[in-house]
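Asker: build me a structure from this.
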Amino acid sequence: MPVLAGAEPFVHDTSSEVGVLLCHGFTSTPATMRPWGEHLAEAGYTVRCPLLPGHGTTWQDCNRTRWPDWYACLRREFAELSRRCPRVFVFGLSMGGTLALRLAEDLGDAISGLVLVNPSVLTRRLDAKLATLLADVLPSAKGLAGDIARPGVVELAYDRTPVRALASLSRLWRLTRRDLPSVTQPLLLAHSAIDHVVEPVNAAVVAANVRSGDLREVVLHNSYHVATLDNDAPLLFRSSVEFVESVRQVGAR
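Answerer: Below is the predicted model:
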């Protein structure tokens, strides 16, 4: 299946001992992470951002994938990056944050730290719950993409939500919520004050249940869900580099 122009995975190689693995969200693409990846590369880090299976092509293609497919892709990328860099951080947006949390639950101290932007671990939206219940007969629903406050910015993502894939994501949410207490890595949790896709309760649930000794929160007051492309992107990018550097300094003592 041909990949949409601009949706391609990307790599930035450096000689740094620090690697950052980026993960995009559900129905979205690496395009949402590209400016962040460029900023991290300019800071001197080696960066990887894969295109998750079923993404960047058609929503019908996404409906043929399930959360273990997305997770396996991220885990392979982590393994490859770990062979190159002794310290690897995982950054994720939305479902990318969910997958990053799941990876942290499974791999423990192999991950040096996490930066999560509007991560999802549940939904209280009735339309989403109904859609997952109707997954066998309802192929798609209204799209989730494009929740950006900054005028003129467009997210490269599907205009429809693949419902069978969404039902699989809901199963990933349950597993990830259950195991949140096993997350002990340093964690920077960035969440938008107004988010029309992922309810604020998600960040609260993550913060209340992880056991990270170093847990920092950044509230993004001028951005909606896709904060990596929104008004607060410079704050987010700067904060993420400051976080990585502070974690490195603690590890060097």
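
Asker: can we go C-alpha only for contacts and neighbour counts from here?
Answerer: Will do.

Asker: how about the helices in the stretch 101-250 of the chain?
Answerer: Using DSSP state H, counting those that start in this stretch, the helices of the stretch 101-250 of the chain run over residues 126-133, 163-178, 201-209, 233-252.

Asker: quick one: the shortest one to helix 163-178, angle?
Answerer: Put plainly, it is helix 126-133. For helix 126-133 against helix 163-178, the angle by axes from the mean of the first three to the mean of the last three C-alpha atoms, to 10 degrees is 110 degrees.

Asker: to compare with the earlier structure, here is another sequence to fold:
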Amino acid sequence: MTAAMVIPGAESFFLPGNSIGILICHGFNGTPQSVRYLGEKFAAKGFTVFAPRLAGHGTDEYEMETSHYQEWIQDVEMAYAKLKRTCTHVFAIGQSMGGALVLDLATKLACDGILTINAALQVPEYERYRNQSVPRFIPEGKPDIKDDTPKEITYDQVPSKAINQLLDIMEHTSQKLIDVSCPILIFHSPEDHVVPDSCSYQIYDTVMSGDKEMARLENSYHVASLDHDKDHIIEHSYQFIQRLSKREIIAS
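Answerer: Here you go, the predicted model:
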């Protein structure tokens, strides 16, 4: 079967820089376009940045229908490996489902730190489709962004099979939180209409990281990387990454 064409603007992007690598993972039904602003700002600060496009995303909903959450895990692990080939330090940032994926990554590989943005461990609106294959496709509403200026590349409908893969990866990650021990910065929007804010508190309370921090995004909804607080995310993340990188260099 011929692979579906990637939607213009939805491609993976790699921005070369210094020895500090930043992996940025988009969320369910999103694409690297949703995190490109963050990536370009981090690259402007000198970091090496890679944002992979997860399998079945940024093409069409029929390709998404055939995707499995293990493919998304592999996409993130391959992105980490790509950065690790040229970078001394690698930090992983994940938004929504991307947050669940970088948490899973941190249970297996030596991340210097992870940062989550409204990480998804639950999506209440999707629970009704658990173990269901009918209807085949579920209509998607407008992306949950407080700022009405940006546009996010998403599908107008998503397959129920893919929704069940999302439910599976969230459950999988929830069970592994106790295995996360690297430094973590958790961004969360108190007003999020997709993922309950309680997910971020669950992460904070469960991970075994000795260095962990919560940061509120008061003026953003779910897709915070495209919302009013995006520059706050960049600056707070920059401080977190710089602090940890310097600590590692001194220790070595």
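
Asker: need the TM-score between these chains.
Answerer: These two chains, once laid on top of each other, score a TM-score of 0.95 by TM-score structural alignment, normalised by the length of the second structure; 247 aligned residues with a C-alpha RMSD of 1.1 Å.

Asker: ok so, going back, the helices of the stretch 101-250 of the first structure: which one's closest to F89 of the first structure?
Answerer: Smallest distance to F89 of the first structure across the helices of the stretch 101-250 of the first structure (C-alpha to C-alpha): 7.8 Å, for helix 233-252.

Asker: what range does the closest one cover in the second structure?
Answerer: Counting by TM-score structural alignment, helix 233-252 of the first structure pairs with residues 230-249 of the second structure.

Asker: what does the matching stretch rub up against?
Answerer: 20, 38, 41-42, 89, 91, 112-113, 115, 185, 187, 224-225 (C-alpha atoms under 8 Å, 6 or more residues apart in numbering).

Asker: cool, and stretch 51-63 of the first structure?
Answerer: Contacts of stretch 51-63 of the first structure (C-alpha under 8 Å, 6+ apart): 1-4, 7-9, 24, 26-30, 64-65, 69-70, 73-74, 139, 157-158, 160-165.

Asker: show me which of those are buried.
Answerer: Using 16 or more other C-alpha atoms under 10 Å as the burial test, the contacts of stretch 51-63 of the first structure include 7-9, 24, 26-30, 65, 70, 74, 139, 157-158, 160-165 as buried.

Asker: what segments of the second structure are strands?
Answerer: Chain-ordered strands for the second structure, with DSSP state E as the definition, fall at 13-15, 20-25, 48-51, 89-95, 113-117, 137-139, 157-159, 184-188, 212-216.

Asker: helices or strands up against the longest one?
Answerer: It refers to strand 89-95 of the second structure. strand 20-25, helix 69-84, helix 97-106, strand 113-117 (3 or more C-alpha pairs under 8 Å, 6 or more residues apart in numbering; DSSP states H and E).

Asker: now do the last one and helix 198-206, the angle between them.
Answerer: Right, the one you point to is strand 113-117 of the second structure. In terms of direction (the same axes, to 10 degrees), strand 113-117 of the second structure departs from helix 198-206 by 160 degrees.

Asker: and strand 113-117 of the second structure, how far from the first structure on average?
Answerer: Compared with the first structure after fitting, strand 113-117 of the second structure has a mean deviation of 0.4 Å; criterion: mean C-alpha distance after the TM-score superposition for the first structure.

Asker: what does that strand correspond to over in the first structure?
Answerer: Strand 113-117 of the second structure lines up with residues 113-117 of the first structure when matched by TM-score structural alignment.

Asker: could you dump the strands of the second structure to JSON lines with distance to V102 of the second structure?
Answerer: Shown next, in JSON lines, are the strands of the second structure (distance: least, C-alpha to C-alpha, whole Å):
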{"stretch": "strand 13-15", "distance to V102 of the second structure": "18"}
{"stretch": "strand 20-25", "distance to V102 of the second structure": "8"}
{"stretch": "strand 48-51", "distance to V102 of the second structure": "12"}
{"stretch": "strand 89-95", "distance to V102 of the second structure": "6"}
{"stretch": "strand 113-117", "distance to V102 of the second structure": "7"}
{"stretch": "strand 137-139", "distance to V102 of the second structure": "26"}
{"stretch": "strand 157-159", "distance to V102 of the second structure": "22"}
{"stretch": "strand 184-188", "distance to V102 of the second structure": "11"}
{"stretch": "strand 212-216", "distance to V102 of the second structure": "15"}
